[in-house]
Each structure stands twice: as structure tokens, then as C-alpha cells.
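Colleague: Got a sequence here, can you build the structure:
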Amino acid sequence: MVPLIDIAVESPRWTEAGNEGEDPLSLDALVEAAIGAAVARAGIALHAEAEVSLLFCDDAFIRGLNHQWRGLDKPTNVLSFPSDEDLEDARLLGDIIIAFETSAGEAKAEAKSLAAHVSHLVVHGFLHLIGYDHEEAEEAEEMERMEQVILADLGIADPYHGTAPVAPGGEAQVPNEALETSGKRQDHSLGEILPGGMSRRLAGS
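Modeller: Predicted coordinates for the structure are as follows:
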């Protein structure tokens, strides 16, 4: 079952254009496909009313969150805030936040489409929400393998091919920037941290 998906767009950059020569992203279709593939491969049982929130923002916005929740005063590509509830009981699985400038820059540097890279970030962020992590080498390898399989299901090439290995106690490394480390969800929602913008919901199935 795919959870209810709540999408908010804080930065107009996400709706204006993709990288050079690319059409603007269809965020609704991209997110629904990525999360649907992740749920199918993970084989998880979710609450019938499970919901996940995604915020598509700019570097300035995610930098503030990265500083507030992780003590890192710099932008990053994606942040995840999992619920502290048990997965099978959680109605709110958590939040995934993705920044445009960093994500677009990484995609360009790695010679991949922005759609493929953002799909990877959505999958990576969602796996954090359902319990995957990369603090230790073994769990990082497990998470990386799951990402590779899910992305293959979506017709997306292995994003780790030819990149540096996962460092013990560190983050899964990709060129330019590391995929984020998740933080425990606090008592907040995207509605409380989002200053304005567009939002919409996609029905779960």
C-alpha cells in the first residue's frame, strides 16, 4: 500500500525548469513512483492511513534546517525526519525535504538527469523514514543495495557505480555532496516549518 503523499513546493525553481535541456519535473508522478517502488521492494506493512510529507525547497531553506537539527551550517541535498512511532502504527511516517540548487548541481556534475537524481533522493529519504540508516558500514551497505534495486525497478541506473564506498560511521558518499543523515522527528509538521508556497496531496493506494 502506497501511503498518502503530501507535497509542498517552497521554491518556484522546482516548477520553472529542470537542468539545461530538460523539461520541468513532474514532481507528483516522480514522487508517487519512487515511494511506490520503495514500499513494494521493502515489503513493509503500513498503517491504512499512513502519510508522508515532502517539501521541495531551496538551499537557503534547507541550510536553516540542517543547522537547526544537525548543527551543520550548510545546505545539503535531502533531509529526513522520521516519526518516533512504531512503523506499523505510524499515521505520519515523517518528512522528506529536498533542496533544488544542491540537487540540480549534483545531477549536472554527475551527468545524470535531474529527474533520476531526485528520484534517488526521494527513495533515500523514504528509506530513512521506514528504518534504514547508514551510520555503520553494514547498515549503509544494506541501504545502498536497497536503493540500487528500487532505482533499477524505476529504470534508473545505479547511482553508486564508480563512486567512493560508504565510510564506516559516515554517510553514503556521492560526488559533490553526501546524502543526508536523518534526524529524529520532533513535534513539528511541514505546515509549521513551511512559510508559504504550494501544497497538494496525492491519494494513497
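
Colleague: only C-alpha atoms for contact and neighbour calcs from this point on.
Modeller: OK.

Colleague: residues near G71, how many?
Modeller: G71 has 10 neighbours, counted by other Cα atoms under 10 Å.

Colleague: now the helices: where do they sit in this protein?
Modeller: Assigned by DSSP state H, the chain shows helices spanning 13-16, 27-42, 59-70, 100-109, 114-129, 137-153, 190-193.

Colleague: Can you add mean neighbour count and distance to L4 and give the ones you listed back as JSON lines?
Modeller: Formatted as JSON lines, the helices of the chain follow (neighbours: other Cα atoms under 10 Å; distance: least, Cα to Cα, whole Å):
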{"stretch": "helix 13-16", "mean neighbour count": "15", "distance to L4": "21"}
{"stretch": "helix 27-42", "mean neighbour count": "18", "distance to L4": "9"}
{"stretch": "helix 59-70", "mean neighbour count": "17", "distance to L4": "23"}
{"stretch": "helix 100-109", "mean neighbour count": "19", "distance to L4": "23"}
{"stretch": "helix 114-129", "mean neighbour count": "24", "distance to L4": "13"}
{"stretch": "helix 137-153", "mean neighbour count": "18", "distance to L4": "19"}
{"stretch": "helix 190-193", "mean neighbour count": "12", "distance to L4": "15"}
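
Colleague: Alongside the first, I'd like the structure of this one:
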Amino acid sequence: MISFNYETEFELHNEDQLSVWITNAILNEGFRQGEINYIFCDDAYLLDLNIEFLDHDTLTDIISFDYTLGKLISGDIYISIERVKENANDFDVTFDNELKRVMIHGILHYCGYKDKSGSDQAEMRSKENYYISKLS
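Modeller: Purely as a prediction, here's the structure:
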């Protein structure tokens, strides 16, 4: 089950389409979908989580808590709508495109993709682009 929760003045208008997209990406990566919760929030909300759980006093666009067991993908994905808007502006892409990138980014982490090294970042970006193209 994929659920979408809102802790800020924002709401998706295509939840069903996005749920199918996310499920298809998980299946395509060889996993099964468990319980995935997206929580859309603002910078302050996400900063509090970053400080409390990760001991990072910095703004970020996404924090994911991975509860995956074996091939069953589950987790909570917190996304700052403020950061996504700013990043979209900084990267000269649409808000919608950047939001899709961040949403699938969390799922790809659950599937085992990393983004610490340059080669890992390139692979992650390639996968993000691939799945974004599947939704467009």
C-alpha cells in the first residue's frame, strides 16, 4: 500500500497514477511493494527530523526511513515541498519533474542504490531519469 500524507499546504492531484508508477518501479527492480508512506512537509518539519534522528542540522529535500525486509519494500519518505521548489529553480527544471525525481529517489534507495560516490550518483541519476520518463 502506498499512502500520501500532507503536513503542509500541498496536495498531489494524481495519487492513483503515482501509486501505479511507484509500484511498477519497485516490481521492475525485482522487489515487492509493502507499506510505503510519503509525508509531504515544509523545511522546518524536515529539519526537526534531520536533527532528531540523523543528528544533522541542515536543510534537505528528503529523508527516508527504510523498513525493507528482504524483497518487500517498505518505508516512510518525508519530502520538503519548500526544498523541492527551491531545487527545481536552482536546477532549472519544473517543480513537477523535481518532485518526481525526489519521490523515486527514496524508492531507489530502498532498492539498494546508493549516491555517495560519483559513479553511484551517476547510476542513481540514470535510474531516476529512466523512471521519470516512464511517467511522462
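
Colleague: hmm, back to that, wait, which of the helices of structure 1 is closest to E85 of structure 1?
Modeller: helix 114-129 (10.5 Å; Cα to Cα).

Colleague: so where in structure 2 does that closest one end up aligned?
Modeller: Aligned by TM-score structural alignment, helix 114-129 of structure 1 corresponds to residues 95-110 of structure 2.

Colleague: superposed on structure 1, where does the matching stretch end up, distance-wise?
Modeller: Stretch 95-110 of structure 2, aligned to structure 1 and superposed, deviates on average by 0.9 Å (mean Cα distance after the TM-score superposition for structure 1).

Colleague: List of residues touching stretch 27-34 of structure 1?
Modeller: With Cα atoms under 8 Å, 6 or more residues apart in numbering as the test, stretch 27-34 of structure 1 has contacts from 5, 7, 115, 119-120, 122-123, 150-151, 154, 202.

Colleague: switch to 7 Å and redo it
Modeller: 119, 122-123 (Cα atoms under 7 Å, 6 or more residues apart in numbering).

Colleague: Out of the helices of structure 1, flag the one nearest D84 of structure 1.
Modeller: When these are compared (using Cα to Cα), the closest one is helix 114-129, at 9.6 Å.

Colleague: so how far is the closest one off the chain centroid?
Modeller: 4 Å (Cα atoms, centre = their mean, to the nearest Å).

Colleague: now the angle between helix 137-153 and it, please.
Modeller: Here helix 114-129 of structure 1 runs at an angle of 140 degrees relative to helix 137-153 (axes from the mean of the first three to the mean of the last three Cα atoms, to 10 degrees).
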